[in-house]
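A.B. asks: Mind looking at a prediction? Sequence and model below.
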Amino acid sequence: MRELVRTNDIVLVSAIGALLDGANIDHLVADQNMSIIEGSLGILPRRILVHDDDVDAARQVLVDAGLSHELRPDE
């Protein structure tokens, strides 16, 4: 799996998840449960991961949605 986005914005995480779901792209939100440790302060970023085979399609979905500035640099 490869990291697509890293953010502290839980609304953005939800929106990106909905976009990927709409495009039938499986994804995983990593570090989502870290809020228990940090006390729900939003300090620790959540990471959205997609399968290696879906990276290009997922990146294009976010570009089309005007969220290209949120993408992690492509390796």
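C.D. replies: That came through fine.
A.B. asks: contacts, neighbours, all on C-alpha from now
C.D. replies: Fine.
A.B. asks: chain center to the longest helix seen in the chain: distance?
C.D. replies: Scanning the chain for the helix with the most residues, using DSSP state H, yields helix 10-22. Taking the mean of its C-alpha atoms, helix 10-22 sits 7 Å from the chain's own mean (Cα atoms, centre = their mean, to the nearest Å).
A.B. asks: again, but for stretch 25-45
C.D. replies: How far stretch 25-45 lies from its chain's middle: 11 Å, per Cα atoms, centre = their mean.
A.B. asks: and for it, what are the contacting residues?
C.D. replies: With Cα atoms under 8 Å, 6 or more residues apart in numbering as the test, stretch 25-45 has contacts from 6-9, 13, 17, 20, 46-51, 54, 58.
A.B. asks: Put this next to the previous one:
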Amino acid sequence: MIELVRTNDPVVISFVESLLRDAGIACFVADQNMSIMEGSLGILPRRVMIDANDEAAARQLLKDAGIGDEARFDDGNNA
């Protein structure tokens, strides 16, 4: 799996999940339960993970929805 989106914004996470689900692209939200560890402050970002085979379609989907800049690209700078 690869990381598509990393954000603290629950609205963005929900929107991305909805877009992917409607397009038939399976996703998993990692670190969703970390808010328990941080005291529900929303400090730790959550990650939307997808299968690497769906990467191009998912990125295009986010771009078409106007949130393409939320996607993370593996250019070596997204550690």
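C.D. replies: Sure, I can see it. Predicted model only: the values in this text are computed from it and were never measured.
A.B. asks: Any idea what the TM-score is?
C.D. replies: Once superposed, the chains reach a TM-score of 0.96 (TM-score structural alignment, normalised by the length of structure 1), with 75 aligned residues with a Cα RMSD of 0.8 Å.
A.B. asks: Mind jotting down where the helices sit in structure 2?
C.D. replies: In structure 2, the segments counted as helices under DSSP H are 10-22, 34-38, 55-64.
A.B. asks: what's the mean deviation for the longest helix of structure 1 versus structure 2?
C.D. replies: Compared with structure 2 after fitting, helix 10-22 of structure 1 deviates on average by 0.5 Å (mean Cα distance after the TM-score superposition for structure 1).
A.B. asks: helices or strands next to that helix in the packing?
C.D. replies: In terms of contacts (3 or more Cα pairs under 8 Å, 6 or more residues apart in numbering; DSSP states H and E), helix 10-22 of structure 1 is packed against strand 27-30, strand 46-50, helix 55-64.
A.B. asks: redo that, cut-off 10 Å
C.D. replies: strand 2-7, strand 27-30, strand 46-50, helix 55-64 (3 or more Cα pairs under 10 Å, 6 or more residues apart in numbering; DSSP states H and E).
A.B. asks: and those as a markdown table, adding distance to Leu71 of structure 1?
C.D. replies: What follows is the helices and strands packed on helix 10-22 of structure 1, written out as a markdown table (distance: least, Cα to Cα, whole Å):
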| stretch | distance to Leu71 of structure 1 |
| --- | --- |
| strand 2-7 | 5 |
| strand 27-30 | 14 |
| strand 46-50 | 10 |
| helix 55-64 | 7 |
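A.B. asks: Done for today, thanks.
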